[in-house]
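> need a structure here:
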Amino acid sequence: MDSTRQFWEDFYRDKDQVWSGKVNPLLEREVATLTPGTALDLGCGEGGDAIWLARQGWRVTAVDISETALKRAAGHAAEAGVEGIVWERHDLAVSFPEGSFDLVSAQFFHSPVAEDGERDKALRRAAEAVAPGGTLVVAGHAGWPTWMEEPPHEHVHFPTPAEVLEALTLDESEWTVEAQDVVTRDFPGPEGQAGTRSDNVLRVRRNV
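Have a look, this model is predicted:
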């Protein structure tokens, strides 16, 4: 097993549950008014977004590098009685799901072990997978929480929506930028510290 895959397997194996199981609020905000069709959830983790999308009527392909995460996500979907999700394991630096999709979602697509350029390459491939008339939503952190005095990774760069858009190298005649925002929300610390955290979101639509 290569080091990237091992990192994410260990990441999920270390805890019985890593994420809340709820949909990412930015994804809900950006797609709530879209007509359900086919969706691709990149880096699906324990399945919170994929399960929510399926409940809204989307037919979902959910992808992660970690077999542990995928098994856990499939278990959560089964427990909730949610169908319409195909779970696939991919290292997006190596392989990518086949087909085109009405929605492609990359939520908090950060990796401390990705090589330079891997994220941008995967996101460009994600854009290629958007069907005509379809939507790409990319959300990510804009920085560390305000209460965090000593960040765990001091030199991490959080791309702005403009930087993500530039890295996608989209043909402006084929795409429309629908949202390019920074969203700040209350984000208390683990010991109840008051604070906020800002996140970036980019939503682009492929023209019909």
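> make it CA atoms for all contacts and neighbour counts henceforth
OK.
> what's the burial count for the residue lying closest to residue 114 once chain neighbours are set aside?
Nearest residue to residue 114, sequence neighbours excluded (Cα to Cα, 6 or more residues apart in numbering): residue 4, at 7.3 Å. The tally of other residues near residue 4 (other Cα atoms under 10 Å) stands at 16.
> close enough to count as contact, residue 4 and residue 115?
No: contact criterion Cα atoms under 8 Å: residue 4 and residue 115 do not qualify, at 9.6 Å.
> sorry, back to before: state the distance from the residue nearest to residue 114 to residue 106.
From residue 4 across to residue 106, the span is 18 Å (Cα to Cα, to the nearest Å).
> if we can go back for a sec, what does the helix or strand where the residue nearest to residue 114 lies contact?
Under the criterion of DSSP states H and E, residue 4 resides in helix 3-13. Helix 3-13 is contacted by residues 18, 65-69, 91, 113-114 when judged by Cα atoms under 8 Å, 6 or more residues apart in numbering.
> Now find how far off-centre it is within its chain.
Centre-to-centre, helix 3-13 and its host chain are 17 Å apart (Cα atoms, centre = their mean, to the nearest Å).
> I'd like the structure of this one too, to check against the first:
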Amino acid sequence: MSQHHTTGTGAGAGQEFWDARYLESDRIWSGNPNAALVTEVTDLAPGSALDLGCGEGGDAIWLARRGWRVTATDISGVALDRAALHAREAGVAEDAIDWQRHDLALSFPEGPEGPEGGFDLVSASYLHTPGDMPREQILRRAAAAVAPGGVLLVVGHAGPGPFDPEAHHDMYFPTPDDVFVSLELPSGAWRVERAEEFERTQNGPDGRPGLRRDNVLRVRRAAA
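Below you'll find the predicted structure:
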């Protein structure tokens, strides 16, 4: 199972919720990077990266091992402590990843050039959470944090999982086009490089695999 990133605020979905969720098990996610991240980032030259909702650190560690300088953030301090431990176990240099705790609805990491811009890659993978979360606002801030010539990558679920389709009946799953429109990007300042749905295998609670549809939006900011 790929790592699902989580963040958010609102009833039942703040820091206490996610700390308790991570304390349920020694490892929630697989530790592997998300497949869509690997597909979309492998061809990019390493630079500075921002991983929004880093969870237990699978994506951040993969990026750091490929030479990226990573700022990784999550709402859960438990997840961040675990991610830092996994990074040490993987032999990642301590200064390769800056682990920061943020409720992205309330605070946002600064880039190398300050609050607005500076990251060559901003990755927001599976920013879904129970309760209320201003996802569109967070993603607009994510776009603002991308340096000229850099990439914003947004990966999300296209619908509920195959094992319990009613589990998230009240959750909105935007299409790649929905995400692009919600970003409100200036005309001519960004180029869409990929906007599509894809299918992947996800293991259920009993370990048996099932197919799940996700989506990906990759946009590049125009060079200065």
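> sorry, back to before: top of the contacts of helix 3-13 of structure 1 by number of neighbours, please.
That'd be residue 66 among the contacts of helix 3-13 of structure 1, by other Cα under 10 Å, with 27 neighbours.
> Could you find the counterpart of that residue in structure 2?
Using TM-score structural alignment, the equivalent of residue 66 of structure 1 in structure 2 is residue 76.
> Following superposition onto structure 1, what is the mean distance for the longest helix that structure 2 contains?
When structure 2 is parsed with DSSP state H, its longest helix is helix 77-89. Following the fit onto structure 1, the mean deviation recorded for helix 77-89 of structure 2 is 0.4 Å by mean Cα distance after the TM-score superposition for structure 1.
> now the strands for structure 2?
Using DSSP state E, the strands of structure 2 run over 48-52, 69-74, 97-101, 119-125, 146-157, 190-203, 209-221.
> average distance between the second one and structure 1?
Put plainly, it is strand 69-74 of structure 2. Superposed on structure 1, strand 69-74 of structure 2 shows a mean distance of 0.3 Å to its aligned residues (mean Cα distance after the TM-score superposition for structure 1).
> Residue 217 of structure 2 maps to what in structure 1?
Counting by TM-score structural alignment, residue 217 of structure 2 lines up with residue 202 in structure 1.
> what residues are up against that match?
By Cα under 8 Å, 6+ apart, residue 202 of structure 1 lies in contact with 136-139, 161, 164-165, 177-181.
> Please name the residues that touch the residue nearest to it when sequence neighbours are not counted.
Nearest non-adjacent residue to residue 202 of structure 1, counting by Cα to Cα, 6+ apart: residue 180, 4.6 Å away. If a contact means Cα under 8 Å, 6+ apart, then residue 180 of structure 1 has 161-162, 200-203 as its contacts.
> contact partners of stretch 55-63 of structure 2?
With Cα under 8 Å, 6+ apart as the test, stretch 55-63 of structure 2 has contacts from 3-6, 27-34, 37, 49, 51, 54, 69-72, 74, 76, 79-80, 82-84, 86-87, 90, 92, 97.
> Could you pull up the contacting residues of the aligned residue in structure 1 for residue 161 of structure 2?
Using TM-score structural alignment, the partner of residue 161 of structure 2 in structure 1 is residue 145. Residue 145 of structure 1 makes contact with 187, 195-198 under the criterion Cα under 8 Å, 6+ apart.
> redo that, cut-off 6 Å
Residues counted as contacts of residue 145 of structure 1 (Cα atoms under 6 Å, 6 or more residues apart in numbering) are 196-197.
> Distance-wise, check it relative to residue 100 of structure 1.
36 Å.
> what does residue 153 of structure 1 give?
Taking Cα to Cα, one finds residue 153 of structure 1 at 35 Å from residue 100 of structure 1.
> can you count the residues close to residue 106 of structure 2?
Neighbour count of residue 106 of structure 2, defined by other Cα under 10 Å: 10.
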